[in-house]
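S.K.: this one's structure only:
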């Protein structure tokens, strides 16, 4: 199933995160992360960050795959990043998170106050590809996406929980392979770990 082949790399990324996060408890890094993949707590400069920032990044990767948009977030600075997050997750949720950190966000931009449904956003941005997926696969992918992209890091799924999500577990039984192209333009197949 072509739907699952997109997510093999996502699984390995999550597995890497899980193994890394078992060792890491809490980090003190105000400005960590790659632009476009930084969690709201990084953008709002939360002093102590946990492995939840990596789960957010994995969620952004999943969002990019589902929507067919990479990079999904393009902000050049923190102010733009807040506007982008508010556009996708609703101004109220970003504002509430900021208030909990004793910050306030003021804007004259007409942002949506409530979180628009992610399943609607994804279908709007990549309807043709999503039509080729089964309803079950799409619902499971959106379920995992919502859990990875909780604005409040304390509500976000952990890497260990993500690896146990039905969407990723369903890949255990799939015959998944990834096509790669060499420098010479030849196509090669790489098999999944189950096929080796």
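M.R.: On my side now, so go ahead. All values reported here derive from a predicted model rather than from experimental measurement.

S.K.: only C-alpha atoms for contact and neighbour calcs from this point on.
M.R.: OK.

S.K.: where's the nearest residue to residue 72 once chain neighbours are set aside relative to residue 36, distance?
M.R.: In space, not counting the residues next to it along the chain, residue 72 is nearest to residue 64; the distance is 5.6 Å by CA to CA, 6 or more residues apart in numbering. The span separating residue 64 from residue 36 equals 11 Å under the rule CA to CA, to the nearest Å.

S.K.: between these two, which one's more packed in?
M.R.: When neighbours are counted by other CA atoms under 10 Å, residue 64 and residue 36 differ, and residue 36 comes out ahead with 20 against 16.

S.K.: which ones are touching that one?
M.R.: By CA atoms under 8 Å, 6 or more residues apart in numbering, the residues touching residue 36 are 71, 72, 73, 74, 75, 81.

S.K.: so of these, which ones are in helices?
M.R.: residue 81 (DSSP state H).

S.K.: using the three-state scheme, assign residue 45.
M.R.: Recorded secondary structure, residue 45: coil (DSSP: H, G, I helix; E, B strand; the rest coil).

S.K.: what's around the closest residue to it other than its chain neighbours, how many residues?
M.R.: Once flanking residues are discounted, residue 45 sits nearest to residue 30: 5.4 Å by CA to CA, 6+ apart. Residues lying near residue 30 (other CA under 10 Å) number 15.

S.K.: swap in the one 10 residues further on?
M.R.: Residue 40 sits with 23 neighbouring residues when counted by other CA under 10 Å.

S.K.: can you pull the contacts of it?
M.R.: Taking CA under 8 Å, 6+ apart, we find residue 40 in contact with 82, 85, 94, 151, 152.

S.K.: secondary structure and distance to residue 164 added to those, as a markdown table?
M.R.: What follows is the contacts of residue 40, written out as a markdown table (DSSP: H, G, I helix; E, B strand; the rest coil; distance: CA to CA, whole Å):
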| residue | secondary structure | distance to residue 164 |
| --- | --- | --- |
| 82 | helix | 31 |
| 85 | helix | 27 |
| 94 | helix | 28 |
| 151 | coil | 21 |
| 152 | coil | 21 |
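
S.K.: and those residues, which are buried?
M.R.: 82, 85, 94, 151, 152 (16 or more other CA atoms under 10 Å).

S.K.: here's the one I want to compare it with:
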């Protein structure tokens, strides 16, 4: 595994040494889990938190111009059934998208030969339809919905992925692009007619539901031209094993007339999907809370991040180092997974060359004015040995795979104790760690930090600025047609 990680790192580096500085100083590549015509997907470890993430690597070449807008689309999406974006790093040759890692694999691999159980299919499809409806409500059409682009996490919940072909649309806007997987394409796309994006996505949802309940696609043939003709003519057969209510829903979604297809919101109100809705866990379609978690902010402060700048990165949609650390920790805690911290974030190994360009301000430790007190981070005893070793070897970065890890719960508890400690008179001496309590010189800074947390939690305006709108989608098309086989 370690050998593969090194080989992948070299392959990503290519002809530019900037790749290692911009990306590998923050993530350690573990393995490659997917390759496609536009990108490569890897599993990597976030060096600060130790969490595993999925990293999509987009090459900045002319052939990929259509999919390079994917980061901007994902920056504006926050839904429990849409894969979560943590960080975006851009270099001269690549765009790295660090995202939530759904370890359950593709939905396709969870569909048995005869189809899924009705209750399980209903639960998962309800989540998928909710995610698609959320995208449509925010003016985004996916345009490549299929069983491979839906993942399951460790809890068995669906996650919509791969927004490389998605685009922003307005109500009633007509499209002419013919992209996607042939077996899931709507007939109007195959006929090269003008079409609306949401009804085309609904057709793909109908194919997915058919696949989930029967274990096979409604339209199948060896030859692509024959498959396309079956889709246009609407020739398919629903087995008798499919429940009657689900059969009616599939027929409505696979209607040849786009105007007769239901919207995603209407699909969620269908009687078949409403069965057992009260007994199932409630899945909120609202974005994540727009107020900072004091425990996470306190832990990030202990690691050297400025709380105010961290929250400004989150609210302004920068997806930089500080925002990535917060979002990853928030996701890990919400999933109930164990998190570990590197004891102190190291300065990025960025030399004087300005080659990589992060889509954020790129700073991990913000500059401090002369009037502000220094924020000291308490190190573990074996950190001093690492400091001496780094001093002799000339290394500036102490963030390595062998660095000891600190349990997140212990770090949060220790940091919160510092924040709620009473304020003594300001001391000028350097703080010293004792076993009885926090250093006295640290308490004034901790008190000010606690006040800062309270202000953030109570006074920060709600709402998140959306990412940069996707522009130029239709110009990039220029009449090109690509129909990928199933």
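M.R.: Looks like it came in fine. Everything quoted here is computed from the prediction, not taken from an experiment.

S.K.: TM-score for the pair, please.
M.R.: Structural agreement between the two chains, given as a TM-score (TM-score structural alignment, normalised by the length of structure 1), stands at 0.59; 134 aligned residues with a CA RMSD of 2.7 Å.

S.K.: for structure 2, which segments count as strands?
M.R.: With DSSP state E, the ranges of strands along structure 2 come out as 27-35, 39-46, 52-59, 85-90, 94-99, 105-106, 140-141, 150-152, 158-160, 167-168, 340-342, 357-358, 405-407.

S.K.: where in structure 1 does the last one fall?
M.R.: Under TM-score structural alignment, strand 405-407 of structure 2 corresponds to no residues of structure 1.

S.K.: which parts of that strand are buried?
M.R.: Of all the residues in strand 405-407 of structure 2, those buried under the rule 16+ other CA under 10 Å are residue 405.

S.K.: circling back: so what's in contact with residue 64 and residue 36 of structure 1 at the same time?
M.R.: Common neighbours of residue 64 of structure 1 and residue 36 are listed as 71, 72 (criterion: CA under 8 Å, 6+ apart).

S.K.: returning to what we had before: which position in structure 2 aligns with the residue nearest to residue 45 of structure 1?
M.R.: In structure 2, the residue paired with residue 30 of structure 1 is residue 177, using TM-score structural alignment.

S.K.: now for residue 28 of structure 1: which residues touch it?
M.R.: With contact taken as CA under 8 Å, 6+ apart, residue 28 of structure 1 is in contact with 47, 48, 49.

S.K.: of those, which is the most crowded?
M.R.: Counting neighbours by other CA under 10 Å, residue 49 leads the contacts of residue 28 of structure 1 with 19 neighbours.

S.K.: ok, that one - contacts?
M.R.: Taking CA under 8 Å, 6+ apart as the contact definition, residue 49 of structure 1 lies against 26, 27, 28, 29, 30, 41, 42.

S.K.: all the helices of structure 1, in order from the start?
M.R.: Listed in chain order, the helices of structure 1 (DSSP H) span residues 2-5, 8-23, 40-43, 52-67, 78-89, 91-100, 118-131, 135-148, 159-163, 166-169.

S.K.: for residue 178 of structure 1, find the nearest of those.
M.R.: Proximity to residue 178 of structure 1 (CA to CA) singles out helix 2-5 among the helices of structure 1, at 6.2 Å.

S.K.: one step back: pick the one among the contacts of residue 28 of structure 1 closest to residue 124 of structure 1.
M.R.: Distance to residue 124 of structure 1, by CA to CA, is smallest for residue 49 among the contacts of residue 28 of structure 1, at 32.9 Å.

S.K.: need the counterpart of the closest one in structure 2.
M.R.: Residue 49 of structure 1 is assigned residue 196 in structure 2 as its aligned equivalent, the criterion being TM-score structural alignment.

S.K.: ok, residue 144 of structure 1 next?
M.R.: Residue-level alignment of residue 144 of structure 1 against structure 2, with TM-score structural alignment as criterion, gives residue 249.

S.K.: can you tell me how far that match sits from residue 135 of structure 2?
M.R.: With distances taken as CA to CA, residue 249 of structure 2 is found 21 Å from residue 135 of structure 2.

S.K.: swap in residue 119 of structure 2?
M.R.: Applying CA to CA, the value for residue 119 of structure 2 to residue 135 of structure 2 is 25 Å.

S.K.: and these two? Which one has more around it.
M.R.: residue 135 (23 against 12).

S.K.: show me what contacts the spatially most central residue of structure 1?
M.R.: Against the mean C-alpha coordinate of structure 1, by CA atoms, centre = their mean, the closest residue is residue 59 at 1.2 Å. Shown here is residue 59 of structure 1, whose contacts under the criterion CA under 8 Å, 6+ apart are 145, 148, 149.

S.K.: what's the distance between the equivalent of it over in structure 2 and residue 128 of structure 2?
M.R.: Aligning on TM-score structural alignment places residue 59 of structure 1 opposite residue 206 in structure 2. Summarising the geometry, the distance separating residue 206 of structure 2 from residue 128 of structure 2, computed by CA to CA, is 11 Å.

S.K.: do residue 474 of structure 2 as well
M.R.: In this structure, residue 474 of structure 2 and residue 128 of structure 2 are 27 Å apart, going by CA to CA.
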